[in-house]
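Asker: Below are the sequence and a predicted model; questions follow.
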Amino acid sequence: MSRQMKQTNDEEQMVTLYLEFRKLCQSYQKGHRAAYVREYRHYWHNVLKDKFTQSYEEVLKSLKWPFSSPPEASPPPKEAMAKFTSLTKNLFLIEEPEDFMTDVKVKDESAQVEKPPCLPVRILLRPLKKRFQFHFTGSRQTARIDRPEWFLTQTLTWIKHHQGFVRTQVQPVADKIELTHVKAVDEFNSGLIALSAERLHTVLALYHTQAAKGDIVDVDAAFAHAVDETLGFQKELLEITGKDVNSVLSILTKAETFVRWLSVEKKYALAKMDESLGCSQWSEGVGAGAGAATGSALWIPRAADWFVTLLRTIEDRYVLLPQPGHRLQFLELQLELVEEWRVRLTQLLGAALDTLHVDSFLSADASSHPLTAVINAAHHTRTVLLQWAHSLHYLQLHYYRRQFQNFTQQQHHEEEEESSSSDSSDSDEYSETEGDGVRKPRKDSNAEALSLMEVEVRAKNLALSEMSRQNSIAPDLNQYDVTTPIVNLAVAEPLTGEDEAEEAGVFAEAPALLARLRDAGLAALAEHILLEFKAGLKDYKRQKWHGLLIVEEMALSVSTSLCRPLAALCTRLSVAAQRLAPTLTARLRAHLADIVDSYIFEEIVLESWFNTGGTMQFTHDVKRNLVPAFAPPNKVASQVNQLPRLLEACRLLNLDYDDARRLRAVLTKQPAAAAESLAHYHINNIQHPQALQILNQRTDLSDSASPSSVMELF
């Protein structure tokens, strides 16, 4: 058979003889004869491989391989393609035997080394490897280490130009001879990507040495540029090949490189944060200025929009990483940045409070006050984080972190059990003797333990289940009146305890801390608005409500002493409403109404006597002036209940004489029935003693039992 292979010049016959020879050699498995047969088989394999490789390379030259453009532009000659197909088939058939492949040693056993490409693909890659080494290694201009995009772009170009040819001309040959393990396109692309990965590893290692020599001024900038180009390469590679190949990303996730990546990300993120807050336009709305789109969110500060974009950019970079552990480390970086952002906003809040003066929020100028900008920034950041917390990406990280914590706790618990049982000679294999005297083997504690891969899969399934649950219970918002104002500020307070933690998801307490900052800003703004209002009510509080004349209802107007402070309050509230987010405006309006309601009720209603004229004037002030002042623009004042105690006080003051006397008698003599009696008149927010005091301070109900004669008030 060996003599026939030497004498024949027919390639197909030579391959047929070699296959028969290889099959014959398989019968020799032991002894010196097996070693001799193996070496002889390798000899003939190398002879055929060299012969076919030389012919293959000649055919490739005639096909003008490597291509400078996709082969569809200029179809190759049919004769050359026929020869190419024949040689490809022969190379597949004489592929190295499995025992020969076992000679390949892996230096790093922990590294996952892919199987080498098939023989035809290796030959196809040779000229491309030579070109790559020629252009992108050594001292050539194209080998500059600060321009990794050059070799990455060239790799993508080669994949675009050649993978179609490999798919249509090489893979069908393997399929025809039933080589199911051959994936020619994947092997070809992996070979080219491996070149880029190896060069990228070298480039990243050279940055420090070149910086020490002074060849690179800013090492971090060069490193960040290389990371961006690598991630861009990975995205485009996924679009071109349709498969997620992580060999390039594995370079970025090596321990030393990954730690440096995190450090550089944090450095530039903090610099960008300080730059955005240091800009004079940081407090302006993103939709402000010329060319603003209709319906733009004018209340979102530019700095907050920049910060959210910064977090999104970081997410877009690390979302490509295959290992959830690496993504979790980037998530921790995002949480650190959110905390840094909150600290800076807190500092800006303190500075903004120092800039408040008497004329603040009295004029609707175009510029936004720093106080409202800080409130809006905290609110916008919190809203975005809560929205992200329910996205698939962050849900997967949330559940993975929880599953991983359970996994590590289980591992730690098992290690403690093993160490505690190591002193007993029998406890390793047998449990304690049971009632029948038979000792049974102990269950393997690792049988039910999850592997890290199973942890990741379970986290993905939990995230998908949560997304499905949210979609299934999502309400139809059209059936609700989302413009209804919040009557009480406490209604809009952040969730507490487990509900808040579950709502924030992977962001933990960050949204709650931002909500606390936002509410502190709103409280300070409300205090500033009410400061002059309370001071201006001194004359209103001293008004003699017991001595006012009865005036026709049509002739009533707002009290003179209330007009000025109420006008200033309405102006400041209107200006603040133009600068705050709509939901924050509702919160501020409700908060102000609650304070005004309590203040006027305690300082005026409970401290004053009312005759019929005073009751009419006070009722007019409340219903026609105070209530409309705090009513939302899209609501009729009579439909809202922003001042519940004042409205109920007016109801008590306006009760008919007989009803008022009966109610006072019940409140005085039957305290147990007080709540029911007050509820009958729709009095739900005023306590029993306060209601009795208001009735007693009606001049028409005064009698000798009153603390002092009503006539002494005149």
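Answerer: Noted; the coordinates are in hand.

Asker: okay, CA-based contacts and neighbour counts for the rest of this
Answerer: Will do.

Asker: so what does the helix or strand containing Leu195 touch, helix or strand wise?
Answerer: Using DSSP states H and E, Leu195 falls within helix 184-213. In terms of contacts (3 or more C-alpha pairs under 8 Å, 6 or more residues apart in numbering; DSSP states H and E), helix 184-213 is packed against helix 119-136, helix 148-165, helix 219-241, helix 249-252.

Asker: Second structure follows, compare the two:
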Amino acid sequence: MAAPMDTKTSSETFTIDFVNKQFGSDLKKLQLVVNVYQTHKEKQANLTKQLSLASSEAPSELEQGIKNAEKARSDVRKLRDRNDRLYHEIQDQTRDLSTVVKETSALSAEISELEQLTKYLQCVKKVDTTSSQIEVLLQSDNLLKSVDKFAELSALYTNLGTSKCHNMVKYVKDTTIYWYKNLKNKIASEFEETLKQMKWPLVAMSIKAPPVQNTAEAKTKMELLFKQLLKLQLPSSLQGEVEQLPSCVASMPGIRIPILPLSLMVKPLRRRFKYHFFGNKQTNDLAKPEWYFTQTISWIRDHLVFLEQRVQPLLLEAGTQTNVKTEFMVAMTTLVMEKMLTDLPELMNDDHQFSHLVDEALLFDREMRMSYAYPTCLPGALHVLSQDTYFRKWLHIEHKFATEKLDGMMSSYTAWDSQYKHIADVDEQKVPECGDSFMTLLLTITDRYKSLPEPALQLEFLDLQLELLEDFRVRLNQVKNNTHNILSGQYCAILNTAHFVADVLREWSELVFFLQLQYFKMVNTSSTKQSLSEDDIPFGYTTLFDEMISLYSHLENDMLSTLVSQVAMDVRSRGKPYKDDRWISLPHQKEMTLGLSTSACEMLLVLKDHLLDVSELVSKPVFTHFWEKMAANLNQYIFEEVILRNKFNQGGAGQLQFDMQRNMFPLFGEYTSKPESYFKEVKEACFLLNLNVGSAILLKETLYEALHTLPREPDRISQAKAALSDVGVFKLTLDQSELVLSLRTHMAT
């Protein structure tokens, strides 16, 4: 009951609101009621019409949708039936065809097998046919075509390389090797005979050979046979089974078998080498390795022109990039390496013979690399010595012999004499015999290991050099400590040696060889800790010899300071009368002619003698350091002991200035154009002591105001410094300048 009541109330409320909104309180608007009624009646009619249309269209669309769904269901049913029917048909067809498929598969496999068999037989036939053709061609002496046919056989083996028909591969391989050997023997015999006609190898003969007949014909035949041998190449996978290097050098990296024609050309030389240096001949002498090294170099020298003029053009014509000169040197070097590896085990117990072999091997390798441009990337005699066993022995011998030589140098009665003391231009460094010999020894060691193929091995020799440098430094210290006379020739010779060694090591540190070793050492050390890029390595901040340079420089500076102290002590002891002179009561210079103070004569004379003696004993660079330190020491002595501890009248100030400017400074004028610049405190103190009275008073007042007026003002300090600069005082501080001015007794006019 509540609901209808509420609805009615709502309708009434809506009606009241509608009437009020349409007509308001104006009664005249009631005449518009008809219009309002007509308008709403039309709206009602439109809505009724739309509803009628919607109700009539909806059933037709719904019916169409139902029809479509029914059709789709019918199609699905038909497709399912068709699928079932096809499935059963396929099953029936499969059962019917299974027998046929089995029969067909068997036939297909049989056909495939027959095809493989056919190919197999074709391959066999190809091999047999080619083999027969080669045989026929050989019988007719047609070597050129037989080599071409062999190339076909070789290509066939290469194509069969991945085949699983192992028997076939073996058959082709054996056939290829068989004909290779036959053809090689056939052509090689003719080739060797032709080479003999051309007097190959070009070796010295005790009996003069008869002149060659038909030289042009022999040359043409040699070229033809060379080209045939060049074509007669086995596949790379077979070369190792036919042509083998000697077992002792086979493991050497970079060693290779020469091309076939060159191998045949080397054969007589190899035979001669074996005969002379491996047999029972007197030339096979362990104590004379230079014999086979020299012989090898001679053969290389004698044959290079022939190889470059006659053989290299044939290789270029064949389109190969082989360098016959390099290949020939590799073959000769292989002989040398084989000989070294045979002899070295017997030499391990004889240090002198082992060392002699090393010396000769170094000379041989250097001549090969420098005189004949043997590539550094290819193995040589030093690769044999780089093997661990022999390298350790070499390193041990170098250390032993170097130590023995060092003992001899230090014990020589001329150890501390200069070798060039009678040649002034050469003896500027004044290096004693032991110092010069020691650095020569180190340089020799560097030259010996410089050509080693591995930087790691070079670094081990470098460690040996550093060890020898430390040993030599310790010995220098021992001799120095046993030298009681500091001014003796031996003490100065040790000082010269320390300077010379440090100076040479600085030069070595900048050499490309040692810079490369330093880089390798840094990279190798870094790689053991962590992976670093080149940009992370502070290359150039350190060198290999930094520690040794520091130690020798310390020894030099220590000895130089001791020498300066000794001389300064002697000079100061002679300067006591000069220090105690009566500077306050000396007569004015206008009253007398100035001359050197009597009390300074002995001091300056001793100083002059010491400067002369030391200049004759030490090298020029060391003496430069000496007199500079000596000047600094005397400057301090005169300023602190003579000037600051005395009072000066006008005569005393003038005498001091005369003694310094006309006597002390000129003693050093022989070594520098401006000796007074090394006595700045003394020079400036003399200026202040001899400054005219008026200027001195004004300057003293300026200094007093700047130093003693509190608070200290920067402007006053600056004015005081400017005042000192105006009178030529730059080194002395404000306090020192005031103190010097206070030493004047002649401040009143």
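Answerer: Thanks, I have it. Note that the coordinates shown come from a computational prediction; the quantities given were computed from them, not determined experimentally.

Asker: For Ala352 of structure 1, give me its contacts.
Answerer: With contacts defined as C-alpha atoms under 8 Å, 6 or more residues apart in numbering, the neighbours of Ala352 of structure 1 are His369, Pro370, Leu371.

Asker: Swap in 10 Å and give it another go.
Answerer: With contact set as C-alpha atoms under 10 Å, 6 or more residues apart in numbering, Ala352 of structure 1 has these partners: Thr346, His369, Pro370, Leu371, Thr372, Ala373, Val374, Gly521.

Asker: On the three-state scheme, it is what?
Answerer: helix (DSSP: H, G, I helix; E, B strand; the rest coil).

Asker: Of the helices and strands packed on helix 184-213 of structure 1, which is nearest Ala673 of structure 1?
Answerer: helix 219-241 (74.0 Å; C-alpha to C-alpha).

Asker: now that closest one, how far from the centre of its chain.
Answerer: Distance of helix 219-241 of structure 1 from the chain centroid (C-alpha atoms, centre = their mean, to the nearest Å) equals 21 Å.

Asker: what comes up buried for that helix?
Answerer: The neighbour-count check on helix 219-241 of structure 1 (16 or more other C-alpha atoms under 10 Å) flags 219-220, 222-227, 229-234, 237, 241 as buried.

Asker: Kindly report the same for stretch 254-266 of structure 1.
Answerer: For stretch 254-266 of structure 1, the neighbour count (16+ other C-alpha under 10 Å) marks Thr257, Phe258, Arg260, Trp261, Val264, Glu265, Lys266 as buried.

Asker: what helix or strand is the third one on?
Answerer: It refers to Arg260 of structure 1. Assigned by DSSP H and E, Arg260 of structure 1 falls in helix 255-278.

Asker: Return the list of helices and strands in contact with that helix.
Answerer: When contacts are defined as 3 or more C-alpha pairs under 10 Å, 6 or more residues apart in numbering; DSSP states H and E, helix 255-278 of structure 1 packs onto helix 184-213, helix 219-241, helix 249-252, helix 302-318, helix 324-354.

Asker: Give the buried residues for the helix holding Leu195 of structure 1.
Answerer: By neighbour count with 16+ other C-alpha under 10 Å, helix 184-213 of structure 1 contains the buried residues 184-193, 195-197, 199-201, 203-204, 207-208.

Asker: coming back round to it: make JSON lines out of the contacts of Ala352 of structure 1 and add distance to Gly547 of structure 1, neighbour count and secondary structure.
Answerer: Putting the contacts of Ala352 of structure 1 into JSON lines (distance: C-alpha to C-alpha, whole Å; neighbours: other C-alpha atoms under 10 Å; DSSP: H, G, I helix; E, B strand; the rest coil) gives the following:
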{"residue": "Thr346", "distance to Gly547 of structure 1": "51", "neighbour count": "20", "secondary structure": "helix"}
{"residue": "His369", "distance to Gly547 of structure 1": "45", "neighbour count": "18", "secondary structure": "coil"}
{"residue": "Pro370", "distance to Gly547 of structure 1": "47", "neighbour count": "20", "secondary structure": "helix"}
{"residue": "Leu371", "distance to Gly547 of structure 1": "44", "neighbour count": "26", "secondary structure": "helix"}
{"residue": "Thr372", "distance to Gly547 of structure 1": "44", "neighbour count": "26", "secondary structure": "helix"}
{"residue": "Ala373", "distance to Gly547 of structure 1": "47", "neighbour count": "28", "secondary structure": "helix"}
{"residue": "Val374", "distance to Gly547 of structure 1": "48", "neighbour count": "30", "secondary structure": "helix"}
{"residue": "Gly521", "distance to Gly547 of structure 1": "42", "neighbour count": "24", "secondary structure": "helix"}
